[in-house]
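Chemist: Everything below, folded, please.
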Amino acid sequence: MLLIQFLNALQFSMTLFLLAVGLTIIFGLMKIVNLAHGSLYMIGAYIGLSIWSYFDSFWLALIFSPLITALIGAFLYNILFKHIQNADPMKQVLLTFGLIYIGLDSVRLIWGTMSHSISAPELLSKSIILINDPYPSYRLFVIFVGIFVLFCLYFILEKTVIGAKVRASVDDPEAARLLKINTDKILFYTFSLGCGLAGLAGITVAPILGVEPGMDMEVLVLTLIVVVVGGPGSLKGAIVGALLIGFVDSFGKVYIPQLAQIIIYAVMALTLLFRPDGLFKR
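Modeler: Predicted structure coming up:
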């Protein structure tokens, strides 16, 4: 039973990581808290639902849903986000908060208000036995996706020239421009990647949580807490924060459900008190 709960917590942590890593990198580069990030998670799930329904292929949905969500992110960047990067923080919050309602109404208009479900692919539809307890193989797949994305991002950011340019743009944008780094292009591609990762999170967890209007708000607050605890702009902070909040939430709801939410906010409050810039400041 403890192993099953551990894996459930790890699976939820990987979902939070997929959401938080895009948000934290965007904040690190642009200093914008994109409150509409959860909406892209929801839209990614709905796009995946449409692809799955039409082609009867979860794998096509898994591939194309993040790509289409990234294109939506690129569109939003060009028409809105690059223009509000240096705006007053309150204006940024109000504009991105408005996008939440635009996303919600768009989903209701296109897909309706009913809840939907997506079946896991046949390859991952069965359970495996772990120490005499069955465990859904699809949840293990979600864990694998999160770990795979973590290692890919680590390699890109730490071991490639592109990653060095991204890190330079986060650490000191002015110095990066003096070094002839095209920070505008870095911002564009990084923002699009972050949105694509939100879409990936949406379609990945759809077979577990389902697809419904408002699903974005269920994870947005926890995602923001992960970013605050881990430290904006930090890949290490995103994974550590996701693991911390994911495990506290999962185990708390099982063993002390009355205090689970209180503990999460207490963790955030203590982090802000002793490490205002997060556990891993970039």
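Chemist: C-alpha only now, for contacts and for neighbours.
Modeler: Fine.
Chemist: Please state the offset of stretch 68-80 from the chain centre?
Modeler: Relative to its chain's centre, stretch 68-80 lies at 16 Å (C-alpha atoms, centre = their mean, to the nearest Å).
Chemist: please give me the structure for this one as well, since I'd like to look at both together:
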Amino acid sequence: MDWILVAEQLLNGLQFGLMLFLLAAGLTLVFGIMDMINLAHGSLYMIGAYLAAAVMAASGSFLLAVLAALAGTAVFGMLLELTLLRRLYQRDHLSQVLATFALILICNEGVRMIWGEQPLMLNTPALLSGPVELLPGLFYPAYRLLIIAVGMAVAALLFVLVTRTRIGMWVRAGASNRPMAMAMGVNISRLFTLVFGFGAALCALAGSLLGPLLAVQVGMGESILILAFVVIVIGGIGSIRGALIGSLLVGLVDTASRSLLPLLLRQMASAELAANLGPALASILIYVLMAAVLFWKPQGLFPARS
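Modeler: Down below sits the predicted model:
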């Protein structure tokens, strides 16, 4: 097997995993601190992508589009938390699932009413449209390298924020023992709003960066939301470190299995069998990974309440 192909797929897995981390980080904080199942988290990813595409079409500036998506989605997320989601904190998980599933439908129809049914175009910046030679013979798209760099920078920023700042101390306290945090004077309501807005901004960052690679269309958040939940189950609910490790594992396993598994099967079986069996096996490998992790550590790799 060509080493260049393997290197490219590993980089693709790293890029996809870091984008999953942007989604899973906000989701695991909401789930870990608020004890709330928010199925509408993927809709924030979709809204961020649409806002970025609309601003890009109006201004022509990709940087302005990303910043506008971050600000707009963060404000939308905080308003959503203040007006609706706050009423669900004391409800059971079934009520939260039903209410946030209804939010998915409302957001999808709202986007369809504003921007229409047709997908929007979000073009790659011209400066980053070409490849970069990383090693002799190994060329990789510059834009994907930017996504990797941004994902690593956000991961480092979150690590510093959660482990080295007072806000991070409140977040960790809320995730580990919410009643004790409240007894020590932490304003949990304000913390919930800030965390939810921050998670919405991370969703918007993922949506605006992946928009040039994927279609910006209605319902784009549902499929990636499933992977985000897989990530937080593997990493441990409420754990930023677990979200990062889980995202990288899922991104690498998903990308490598979809591209490399059919090639490996062709070495052992007929081309027809490899073509049919490869995609089927690749689609279930991340769930096999999740089952294996849960069998070994039922609370995930790095549970916040451990």
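Chemist: what's the burial count for the alignment partner in the first structure of Ile286 of the second structure?
Modeler: Under the alignment (TM-score structural alignment), Ile286 of the second structure pairs with Ile264 in the first structure. Ile264 of the first structure has 20 neighbouring residues, counting by other C-alpha atoms under 10 Å.
Chemist: cool, and Tyr77 of the first structure?
Modeler: What Tyr77 of the first structure shows, counting by other C-alpha under 10 Å, is a neighbour count of 19.
Chemist: what do you get for Leu80 of the second structure?
Modeler: Neighbour count for Leu80 of the second structure, taken as other C-alpha under 10 Å: 16.
Chemist: contacting residues for the match of Ile286 of the second structure?
Modeler: With contacts taken as C-alpha atoms under 8 Å, 6 or more residues apart in numbering, Ile264 of the first structure has the following neighbours: Ile245, Val248, Asp249.
Chemist: separation between it and Leu3 of the first structure?
Modeler: 22 Å (C-alpha to C-alpha, to the nearest Å).
Chemist: thinking again about what came up before, just the ones of the contacts of Ile264 of the first structure in helices?
Modeler: Ile245, Val248, Asp249 (DSSP state H).
Chemist: Over in the second structure, tell me which residue corresponds to the second one.
Modeler: Using TM-score structural alignment, the equivalent of Val248 of the first structure in the second structure is Val253.
Chemist: quick one: the nearest residue to that match once chain neighbours are set aside and Arg190 of the second structure, what's the gap?
Modeler: With sequence-adjacent residues excluded and distances taken as C-alpha to C-alpha, 6 or more residues apart in numbering, Val253 of the second structure is closest to Ile286, at 6.5 Å. Separation of Ile286 of the second structure from Arg190 of the second structure (C-alpha to C-alpha) stands at 36 Å.
Chemist: again with Leu10 of the second structure
Modeler: Distance, Leu10 of the second structure to Arg190 of the second structure, using C-alpha to C-alpha: 40 Å.
Chemist: Please identify which of the two sits among more neighbours.
Modeler: Per other C-alpha under 10 Å, whichever of Leu10 of the second structure and Arg190 has more neighbours is Leu10, with 17 against 11.
Chemist: I figured the more buried one hits Leu252, correct?
Modeler: Yes - with contact defined as C-alpha atoms under 8 Å, Leu10 of the second structure reaches Leu252; the gap is 6.4 Å.
Chemist: on that earlier part again, and the residue nearest to Val253 of the second structure, what helix or strand is that in?
Modeler: Per DSSP states H and E, Ile286 of the second structure falls inside helix 271-296.
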